[in-house]
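S.K.: Got a predicted structure plus its sequence, pasted below:
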Amino acid sequence: MSNVFNSLSGRILTPSGWINGTIAFDQRIHTIGHDAAVAGNRALTILPGFIDLHVHGAAGTDIMEGGDAGAVVARTHARHGTTSLLGTTLTAREPAIRRALEGLAGVIAARPAGGARMLGVHLEGPFLNIHRLGAQPPDVMVASLAQVQALNAIAPIRVLTMAPEVPDHLELIPALRGMGIRVQIGHSAGTYDDGVAALNAGATGFTHLFNGMTGTDHHAPGMAAAALAHAEYAEIIPDLQHVQPGVIRAALRAIPRLYGVTDATSATGMPDGEYALGTQRVFKCQGCVRLATGSLAGSVLTMDQALRNFVGLGLDLADASNRLSRYPADYLDEMERGRLQPGAWADIVVLDEALHPVAVYVEGEAIPLNNAETQNP
């Protein structure tokens, strides 16, 4: 084995805090050490690569297209510091879901050159409540264990979004958890009590908190209230459009390991115009994506912008980083990702003073960056 390592010097975020030093790595991190020669305040910032557990598309490409869509999405998001992700489906008829998973299977098995590591699938549809679809198409189904097992055999499902109040769904949660799938509550018209029951049955998170679920009415609390009262983990879209900043701050205080996702669509990194979100037509304008009705329909967020948004909300940089790297890694039990320490995968993002990526490494591979796109998604 070669003993030649790449190295980076700067202000490094380690699991035990910041150090000014040098990190040496090949595919994995070899050493991290203090270096007195590294300047403090003006040094480059070196963080764990971002981990996005909810990604539908980018660069004009939608995961539901199947084929090489996953590779396009993985390469595009890698340029913004995302070093691993889950390819995320939409509600659709089963043949379309199978086609999407067949396309993702190859990307999961072999990381595309220049792309992020696809860790598996987030099956966001079709096991949702038809009354809380948001931008999802209306092809909902009632889940069965046999159906999930058949889909999981095509490509590994790491996260599955489900409306637990739909008949038979609550009883299915323990079996899904036994398969190693994280069940998330989302696109749900259920009550607070339904949410608590789902958590007690083994559900572990909430999909894009506050969006696509019942809320926090103090007389009739819903799923969002159950999350604030009981959740250890939940995902949130920090584009400052899906959730108002004050509400994000409230969730940050209530949920210990609230983590950010992009819910990015095919419009990410593209000019204003019309794009696909599964079978839906969506429109990018003024930094967001909407259906023709005006309803929000995913986002054009990238994880580097999510970091800057969290910092803009008042989070210190280490906390913001944890919510985009370490917590999602912990949620999936990916203990060799989401942290910079010897033996971990060399998934690294290097930022300038304005928190824009100047270098990204995925498992030690340097990712070519398009600086104009990186700074203006």
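M.R.: Yep, it's here.

S.K.: switch to C-alpha atoms for all contacts and neighbour counts from now on
M.R.: Noted.

S.K.: Check the separation of the first and last residues in stretch 235-254.
M.R.: Using Cα to Cα, to the nearest Å, one end of stretch 235-254 lies 13 Å from the other.

S.K.: can you pull the buried residues of that stretch?
M.R.: Of the residues in stretch 235-254, 235-240, 242-243, 245, 248, 251-252, 254 count as buried by neighbour count, 16 or more other Cα atoms under 10 Å.

S.K.: can you tell me which of the residues you listed are in helices?
M.R.: Pro245, Ile248, Ala251, Leu252, Ala254 (DSSP state H).

S.K.: then this one, side by side with the first:
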Amino acid sequence: MTQTEQIPAEAIIHNACILDGDRATFTEETADAWIAIADGTVAERGRGDGWKDRVASGRGEVIDAAGGYVAPAFVDIHCHGAGGASAEGGAEAIDAILDVHRAHGTGRLAMSFVSDTIEGLCRSLRAGAGLVHDRAMVMGLHAEGPFLSPDFRGAHAPEVLAPPTSEAVEAILEAADGTLAQITIAPELPGALDAIARFSAAGVRVAVGHTAADFELTAQAFDAGASILTHAFNAMPGIHHRAPGPVLAAAEAENVTVELINDGVHVVAPVARMLNELVPGRLALITDAMAATGLHDGSYHLGSLPVEVKDSVARLVTADGTQGAIAGSTLTMDAAVQRAVAEVGLSPFEAVRAASSVPLHAVGGAADADSLLAVGMPADLLILDQDMSIRGSRIGG
């Protein structure tokens, strides 16, 4: 196979370590495993020479993984755009976004909308709801706002930020029509704890983010039903020895998944290492990717706000023309995984889990998210070289 070649619907991949399953039952990373695909689903798995029996029966192209890895396709639960397009742009824009992220190993993602008026957000959600039904790669929608702190708004337009009134909450739920996978809320806003409980009761995963909340209030939000921390350390108070803040509240709430933008810019490697130690098995790698992802440096927009990308780092353009707050990222999931192993110190198994089963489980995307390549499951998978770069892929048929 050449690099990033499409894996056929009938194939036998051998000489690999399969990075899938429960940590407690995972066999150490030796490349003696094989996996067979038939009609685009996982037909059989094993270790040793059992794959040769399938070869003798003539079933499937034989692919030597050359001592590398087989991994589930990545899952990104926080993605705003790519290829010059943003989630708010409709069907054509969504297809451009999916093309870029699919090429970097993402098999499923939640399309994220930046803050807007309630009316504007509801229009985007109605349009997005149809795309969830039409495109298998779009697993759901994510409203990152407008229920955010003005003081920690990051790259969200201040004029559209609002408290989560009951009327706004019901309008959002109606517009999304069951496709809202996640919503980010600052718990200090008036009515926020009630809104968290209402969204949670409706099956929406609530994330705490873009918030000024302290440790105690963040813990109350998790008690009310919130179960995700939006891009840890970014757009929230940090850790202080007398004010531990949202990150340590998430660390102490064992049901909470913690997002990390692992580009070395939003969170530097030593802090990412500390975070992984604080929340073992609960780290979810995300991209927070915006329109410039997959393209070059230059001028773009995130929502209504102008953004300048320089050296692949996106920042708001301020009124005086200087660069302001970080405005999303140009990260892709394969780069996040590679950096997790090379810079942060996760094992290949831990990095792939943080990029697949952990985020999928966080938004309720699988009843048993620990084994995404079990027999009978769709064969959405990647072949990774030992440096975690993608050598081959099969995503969505």
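M.R.: Okay, I see it. For clarity, every value in this text was computed on a predicted model and none was experimentally measured.

S.K.: quick one on the thing from earlier: between the buried residues of stretch 235-254 of structure 1, which is closest to His122 of structure 1?
M.R.: Of all the buried residues of stretch 235-254 of structure 1, Glu235 has the smallest distance to His122 of structure 1: 12.4 Å, by Cα to Cα.

S.K.: Now check the closest one against structure 2: what is it aligned to?
M.R.: If you follow Glu235 of structure 1 across to structure 2 using TM-score structural alignment, you land on Glu259.

S.K.: all helices for structure 2, in order.
M.R.: Using DSSP H, helices in structure 2 cover 51-56, 91-103, 118-134, 166-176, 192-201, 215-224, 245-252, 269-278, 333-339, 348-354, 357-362.

S.K.: Looking at the ones you listed, which is nearest to Glu29 of structure 2?
M.R.: Closest of the helices of structure 2 to Glu29 of structure 2 is helix 348-354, at 8.1 Å (criterion: Cα to Cα).

S.K.: next one: the closest one to chain centre, how far?
M.R.: 13 Å (Cα atoms, centre = their mean, to the nearest Å).

S.K.: Please tell me which residues of structure 2 stretch 173-188 of structure 1 aligns onto.
M.R.: Using TM-score structural alignment, stretch 173-188 of structure 1 pairs with 196-211 in structure 2.

S.K.: What residues of the matching stretch count as buried?
M.R.: Within stretch 196-211 of structure 2, the residues scored as buried using 16+ other Cα under 10 Å are 196-200, 204-211.

S.K.: excluding its backbone neighbours, what's nearest whatever residue of structure 1 lines up with Leu141 of structure 2?
M.R.: Aligned counterpart of Leu141 of structure 2 in structure 1: Val121 (TM-score structural alignment). Computed as Cα to Cα, 6 or more residues apart in numbering, the closest residue to Val121 of structure 1 that is not its neighbour in sequence is Ile157, at 4.6 Å.

S.K.: Report the contact partners of the one you found.
M.R.: Listed by Cα atoms under 8 Å, 6 or more residues apart in numbering, the contact set of Ile157 of structure 1 reads Gly120, Val121, His122, Leu123, Leu151, Ile181.

S.K.: swap the cut-off to 7 Å and go again
M.R.: Gly120, Val121, His122, Leu123, Ile181 (Cα atoms under 7 Å, 6 or more residues apart in numbering).

S.K.: So the closest residue to the last one other than its chain neighbours versus Val148 of structure 1, what's the distance?
M.R.: Closest residue to Ile181 of structure 1 apart from its sequence neighbours, by Cα to Cα, 6+ apart: Arg158 at 5.0 Å. Here Arg158 of structure 1 is placed at a distance of 12 Å from Val148 of structure 1 (Cα to Cα).

S.K.: Of those two, which one has the most company?
M.R.: Arg158 (20 against 15; other Cα atoms under 10 Å).

S.K.: Now do the contacts for the equivalent of that one over in structure 2.
M.R.: Aligned against structure 2 by TM-score structural alignment, Arg158 of structure 1 finds its counterpart in Ala181. By Cα under 7 Å, 6+ apart, Ala181 of structure 2 lies in contact with Gly140, Leu141, His142, Val204, Arg205, Val363.

S.K.: Closest to Ala219 of structure 2 out of the buried residues of stretch 196-211 of structure 2?
M.R.: Val208 (10.0 Å).
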